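Asks: please find the sequence and the predicted model below.
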Amino acid sequence: MNGLSLLSFILITVVVALISWYKTRKENLQTATGLFFANRNLGFLVVGGALFFTNISAVQFIGENELVFTNNMSVMAWGLSSVLAMLLVSEFIMPVYLRSGISTTPDFLEERYDTGTKRFVSTIFLVSYIVNMLPSVLYSGAITFNGLFRVSEVLHLDYWTTIWLLVWLIGLIGFLYTALGGLKAVAISDTVLGVGMFVGGILLPYAALKFLGQGSVKAGIDILLSSRREHFNAIGGPHDSVPFSTIFTGMLLVNLYYWGTEQYIVQQALASRSLAESQKGIAVACAGKIVSPLLLNIPGLIAVHLYTSMDNTAEVFPRIVSDVCPPLLTGFMAAIAFGAALTTFNAGLNSTSTLFVLNLYKPYKTWKQQTPSEQELVKAAKRFEILVCLLAMCIAPFIAFARQGLYTYIQIVSGFFSVPIFTILVMGLLHKRMPAIAAKIGLVFFITTYAISQLLVDTGLHFLHVLAILFVLTVLLMMIIAKLCPRKEPFVQQWNNVVALQPWKHRHIYAVLLLLAMVALFVIFSPLGLAR
């Protein structure tokens, strides 16, 4: 462990924490709105930074570079295709949410269907965060930190023990950060780290190409382009980790769910001061997705030429950082990766307590004819965060036994929770007489059949195609139920907005530019471009 790298890491991490503290020191965190939604007063840059960096965690640093190293650039499709999904959410879904004045996405499902649907979906969200999202963030953060600083070697610990130690370290720091700073602290640190990630996205490929070219960046580029060109291909084939056809089936559905329904993501946009600021913030996050391959994919491409093989391909990213970067830059990259793990974990933790307190705990108290105070709600939220944090820290190390690789494992498991919820949301928006019973049956049918397809029966299909097929089948099932027992009165949304609803007038111009940039990147990393 290099002392200068460690000093650089500590310094940058402390600076980010101090900026977050300074910006949130006057925030009232003794109310649910203050703790969970930053008093609904975030500007577009903070919203955009929070959306982008909450989405980017050590999972992406580790998982995407690993898949580029072992396969090709087809994994880039997850991030790039999300630009289309984000713009659709900005235009069609976010206005609906802000018009309703909701606090959580299940709140809208309650308004559209009934309270039972809201509680069912809230429970699904909580299970998803506890068994998948939060543990995977902790595990990937631990891998990154160990790879960068060789913690296991320095402390003379075996790999398994080291991962347990780092998982608990990140988890405890994340809990303190969330409990003391609330959503505003998470959003501010996300914005600062987003700038740092952009800087790192330039410096790391530069350092790696210079190392590859033995001191010359130009020589490094020549070596990169001289062979192994198949790794440049983002147009994945049937046997690649992300077949290109999945972009138009399950991947689109997963991305629409993620950006339009996932609580810990949507909560950032709901905290904006107006619809226009929310839409601008989403556009900023889209721009971040366009440049993110610099750090999430290009290092994996360079690693193909640096390492003929690796015992643990999940360590591609930390290995290349520690090998090619000078100590100061290594510490800087470690701070960015550590911050990515921390802020995503913090946002997820904040959202679990939001869902629990507002959708389960508070209704339970009301049912018992009790009216909990704001202080009681905040106290319940922090106690629940402790429980969730402990569960996630216990589950995280066991992800090491996932056979498909970290990133693919996360996407497959998230399928149990993501598209089923998005399906009933879409049908609720499009079919005004869709009854609540159809939503409940649809959820159970989708989750059960997906579980069978992944755990019991080998369909021979990519899991994203399976998700798309089950989406269609669930929609048909819900339509049949709606035909047999439709809702008595057509659904009419009630306006209960708490922020201004005037949309951003320049949104369509920026949407076209962002979509053109997305298509251009796919062309560059294809057989028509660099993969020729």
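Replies: Structure's in. What do you need? Remember, it's a predicted structure, so these values are computed and weren't measured experimentally.

Asks: use CA for all of it now, contacts and neighbours both
Replies: Fine.

Asks: buried residues, stretch 340-351. List them.
Replies: Buried residues in stretch 340-351, counted by 16 or more other Cα atoms under 10 Å: 340-351.

Asks: check stretch 26-44 too.
Replies: 27, 29, 31-44.

Asks: farthest-apart pair in those residues, please.
Replies: Thr31 and Phe44 (23.1 Å; Cα to Cα).

Asks: Phe149 contacts Met1, correct?
Replies: Yes. With contact defined as Cα atoms under 8 Å, Phe149 counts as touching Met1 (5.1 Å).

Asks: what strand or helix carries the residue nearest to Phe338 when sequence neighbours are not counted?
Replies: Spatially, and ignoring its direct neighbours in sequence, Phe338 is nearest to Gly141 (6.2 Å; Cα to Cα, 6 or more residues apart in numbering). Assigned by DSSP states H and E, Gly141 belongs to helix 134-149.

Asks: returning to what we had before: looking only at neighbour counts, state which of Phe149 and Met1 leads.
Replies: Taking other Cα atoms under 10 Å, Phe149 and Met1 do not tie; Phe149 has more neighbours (21 against 13).

Asks: against Ile282, how distant is that one?
Replies: Separation of Phe149 from Ile282 (Cα to Cα, to the nearest Å): 35 Å.

Asks: if we can go back for a sec, just confirm the residue nearest to Phe338 contacts Ile56, I think it does.
Replies: No. The pair Gly141 / Ile56 is not scored as a contact, 11.6 Å apart, by Cα under 8 Å.

Asks: neighbour count winner among those two?
Replies: Higher neighbour count among Gly141 and Ile56: Gly141, with 30 against 26, using other Cα under 10 Å.

Asks: so how far is Leu355 from that one?
Replies: Taking Cα to Cα, one finds Gly141 at 25 Å from Leu355.

Asks: which strands and helices sit next to the one helix or strand Ile421 maps to?
Replies: Following DSSP H and E, one finds Ile421 within helix 418-430. Judged by 3 or more Cα pairs under 8 Å, 6 or more residues apart in numbering; DSSP states H and E, helix 418-430 is in contact with helix 105-112, helix 250-260, helix 436-455, helix 463-484.

Asks: which of those helices sits most buried?
Replies: helix 250-260 (a mean of 24; mean count of other Cα atoms under 10 Å).

Asks: got a list of contacts for the very next helix or strand once past that one?
Replies: Sequence order places helix 263-270 as the next helix or strand after helix 250-260, per DSSP H and E. The contact list for helix 263-270, computed with Cα atoms under 8 Å, 6 or more residues apart in numbering, reads 37, 40, 47, 50-51, 54-55, 97-98, 103-105, 125, 183, 187, 258-260, 278, 281-282, 347-348, 350-351.

Asks: my guess is Gln404 is in a helix, correct?
Replies: No. Counting by DSSP: H, G, I helix; E, B strand; the rest coil, Gln404 is not part of a helix but coil.

Asks: quick check: it vs Glu66, distance?
Replies: Gln404 is 12 Å from Glu66, by Cα to Cα.

Asks: higher neighbour count, the two?
Replies: The neighbour count for Gln404 versus Glu66, taken as other Cα under 10 Å, is higher for Glu66 (28 against 11).

Asks: and here is the other one:
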Amino acid sequence: MTLSSIDLTIFVFYVIGLLIAALWISRNEKNHERNTGDYFLASKSLPWWAIGASLIAANISAEQIIGMSGSGYAIGLAIASYEWMAAITLLIVGKYFLPIFLKQKIYSMPQFLEQRFDARVKTVMAIFWLGVYVFVNLSSILWLGGLAIAAMTGVDIVFGMLFLALFSVAYSLYGGLKAVAFTDIIQVVLLVLGGIILSYLALDKIGQGQGVIAGFESLVNLAPEKFDMILSKDNPHYMSLPGISVLVGGMWVMNLSYWGFNQYIIQRALAAKNINEAHKGIVFAAFLKLLMPIIVVLPGIAAVVLIPNLTAPDQAYPQMMALMPVGLKGLIFAALVAAIISSVSSMSNSISTIFTLDIYQRIKPNKSQTHYVNIGRMASLLALCLALLIAKPLLGQFEQAFQYIQEFTGFFTPGIVVLFLLGLFWPRMNANGALGAALGSAVFSLLLKVLWPSLPFIDRVGLVFLICLVVAVAVSLFIPTAQKHPEQSVNLAEIEFTTSTTFNTAAIALTIIIAALYVTWW
């Protein structure tokens, strides 16, 4: 299946327009040398609407659109828990974590770990994050994006991945986070519009032209098993989403790690003009998360009725796009590529931030700002090249890449959440306890996977979190660190946790909406 000339024209106009916008945004002020604050934190100038849009654009990529749509095809609406619970998690991050990070004036998560603990913890976690970002996140984004391009255009998947990498380099390598964040406004508008159109047309087709309401009612009647939010033990996908544990167990750990302590995401909020702008941006992103299941999960469920014999679930979204009429197909294809490009650019920028500021600058201190910016660009380029090489060997064998990504990262997230939570809120937590939690997370996760294979991975994440919590506390109490400069605990008395009436009202409204959604589809 190939795109028509009209579809290709729409897509080409999008590509050219995005490049022009990125270059205009990235232009230097006269007589101003670009420094690391400009390149990695957008000169701390991001307004709320850019923060919120960029958070969503960075999050919703090929792994979400293709992968989560595939999980919608295989599992159903239950996969939307990742989206709706993320909205609540964003509010927690905005109220309790972000004020501390902004008060500390950090560039990166490893930098905070060095301030709070020591260089050992920073280095271990910086290397870990670089490995996960390149070998899991960036490679999966490129692979699934290449898969979508191949399905839509008929080109080889390798050429699709190369296009994504080169496009990302063309507009983000020069401008850094500022170029990524402000062009994300375009990306999110296109993503939301394209996703809603696709869902609308799919439901209208199922309803045989009687409208989306009739189509949705027909879809529920034709595939009722796909509309269970809480899966029972006899469900074949219970291991992926184990019933009530989704609401009270390990998914909270996964979400807190991703939205609160993940450089790839939190970097946008760190670049805010001030805490109020960051709070408004987070609320904006949280409301957008409510829409995501309509945009990414619903097309996958609709494919169960419209295209019931797919060879792999991850083909659902690309094949659904093939059903769209000329013109709209080009728009939706542009929306998909927009999301992928944004995530590729965001991920590569975060990789360059951690490598340059947390590893390279320690080895080569006292260099010029221009030197560090150029090193960051080289790190981005190298990461993209490496991800291109390893994408197919790592991901080519998986039918549901989204579940693969969640399970792999679940080996490490319990320890990350423990060391950050205790590092933020328990003054007696020390560097040895942090290392015990970080390293123990991988060890305990592997042991449980081998010795208790019937334990669902989300439950495993929750159990490992509790074990790491005990380990971190015990090690901190009984094994003091022998270092010249003791850990600097966060002085919570100096942190302003008060939020505005707007933030509080939005938090209550979001909680009520999400509770209603779960009650409706229980």
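Replies: Done, it's in. Bear in mind the structure is a predicted one, so any value in this text is a computation, not a measurement.

Asks: so what number do they get for TM-score?
Replies: Once the chains are laid over each other, their TM-score by TM-score structural alignment, normalised by the length of structure 2 reads 0.92; 508 aligned residues with a Cα RMSD of 2.2 Å.

Asks: returning to that earlier point: dump the buried residues of stretch 340-351 of structure 1 into JSON lines; add secondary structure as well.
Replies: Output for those, formatted as JSON lines (three-state DSSP):
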{"residue": "Ala340", "secondary structure": "helix"}
{"residue": "Ala341", "secondary structure": "helix"}
{"residue": "Leu342", "secondary structure": "helix"}
{"residue": "Thr343", "secondary structure": "helix"}
{"residue": "Thr344", "secondary structure": "helix"}
{"residue": "Phe345", "secondary structure": "helix"}
{"residue": "Asn346", "secondary structure": "helix"}
{"residue": "Ala347", "secondary structure": "helix"}
{"residue": "Gly348", "secondary structure": "helix"}
{"residue": "Leu349", "secondary structure": "helix"}
{"residue": "Asn350", "secondary structure": "helix"}
{"residue": "Ser351", "secondary structure": "helix"}
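
Asks: with respect to Ala207 of structure 1, which of those residues is nearest?
Replies: Ala340 (21.0 Å).

Asks: residue in structure 2 paired with Ala381 of structure 1?
Replies: For Ala381 of structure 1, the aligned residue in structure 2 is Gly376 (criterion: TM-score structural alignment).

Asks: what is the neighbour count of its match?
Replies: So Gly376 of structure 2, with other Cα under 10 Å, has 28 neighbours.

Asks: please, which helix or strand holds it?
Replies: Using DSSP H and E, Gly376 of structure 2 falls in helix 369-395.

Asks: which helices and strands does that helix pack with?
Replies: helix 36-41, helix 139-153, helix 157-172, helix 328-354.

Asks: give me the mean deviation of the second one from structure 1.
Replies: Think helix 139-153 of structure 2. Superposing on structure 1 and averaging over aligned pairs (mean Cα distance after the TM-score superposition for structure 1), helix 139-153 of structure 2 comes out at 1.1 Å.

Asks: how about the shortest one?
Replies: Average distance, helix 36-41 of structure 2 versus aligned residues of structure 1 after superposition (mean Cα distance after the TM-score superposition for structure 1): 0.8 Å.

Asks: cool, the longest one as well?
Replies: Compared with structure 1 after fitting, helix 328-354 of structure 2 has a mean deviation of 0.7 Å; criterion: mean Cα distance after the TM-score superposition for structure 1.

Asks: now the angle from that helix to helix 263-270?
Replies: 90 degrees (axes from the mean of the first three to the mean of the last three Cα atoms, to 10 degrees).

Asks: for helix 328-354 of structure 2, the distance to its chain's centre please.
Replies: 12 Å (Cα atoms, centre = their mean, to the nearest Å).

Asks: likewise the third one?
Replies: In terms of Cα atoms, centre = their mean, the gap separating the centre of helix 157-172 of structure 2 from the centre of its chain is 19 Å.

Asks: which residue numbers in structure 1 does it align to?
Replies: Using TM-score structural alignment, helix 157-172 of structure 2 pairs with 163-178 in structure 1.

Asks: the counterpart of Tyr407 of structure 1 in structure 2: how many residues sit nearby?
Replies: Counting by TM-score structural alignment, Tyr407 of structure 1 corresponds to Phe402 in structure 2. Residues contacting Phe402 of structure 2 under the criterion other Cα under 10 Å number 22.

Asks: not counting its neighbours along the chain, what's nearest Phe402 of structure 2?
Replies: Sequence neighbours aside, Gly67 is the residue nearest to Phe402 of structure 2 in space, at 4.5 Å (criterion: Cα to Cα, 6+ apart).

Asks: thought that neighbour was touching Gln400?
Replies: Yes. Using Cα under 8 Å, Gly67 of structure 2 is in contact with Gln400, at 6.1 Å.

Asks: between those two, who's got more neighbours?
Replies: Gly67 (30 against 21).

Asks: tell me the secondary structure of the counterpart of Gly209 of structure 2 in structure 1, please.
Replies: In structure 1, the residue matched to Gly209 of structure 2 (TM-score structural alignment) is Gly215. Using three-state DSSP, the three-state assignment for Gly215 of structure 1 comes out as coil.

Asks: longest helix of structure 2?
Replies: helix 176-206 (DSSP state H).

Asks: packing partners of that one?
Replies: Helix 176-206 of structure 2 packs on helix 5-25, helix 36-41, helix 48-59, helix 157-172, helix 212-222, helix 298-306, helix 316-322, helix 328-354, going by 3+ Cα pairs under 8 Å, 6+ apart.

Asks: which outside residues touch the fourth one?
Replies: Yep, that's helix 157-172 of structure 2 we're talking about. Under Cα under 8 Å, 6+ apart, the answer for helix 157-172 of structure 2 is 18-19, 22-23, 142-143, 145-147, 149-150, 179-180, 337, 340-342, 344-345, 381, 384, 388.

Asks: that helix vs structure 1, average distance?
Replies: So helix 157-172 of structure 2 averages 1.9 Å relative to structure 1 (mean Cα distance after the TM-score superposition for structure 1).

Asks: report the buried residues of that helix.
Replies: 157-158, 160-165, 167-169, 171-172.

Asks: now these in a markdown table, with distance to Leu469 of structure 2?
Replies: As requested, the buried residues of helix 157-172 of structure 2 are exported to a markdown table (distance: Cα to Cα, whole Å):
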| residue | distance to Leu469 of structure 2 |
| --- | --- |
| Ile157 | 43 |
| Val158 | 43 |
| Gly160 | 43 |
| Met161 | 40 |
| Leu162 | 42 |
| Phe163 | 44 |
| Leu164 | 40 |
| Ala165 | 39 |
| Phe167 | 43 |
| Ser168 | 39 |
| Val169 | 41 |
| Tyr171 | 42 |
| Ser172 | 39 |
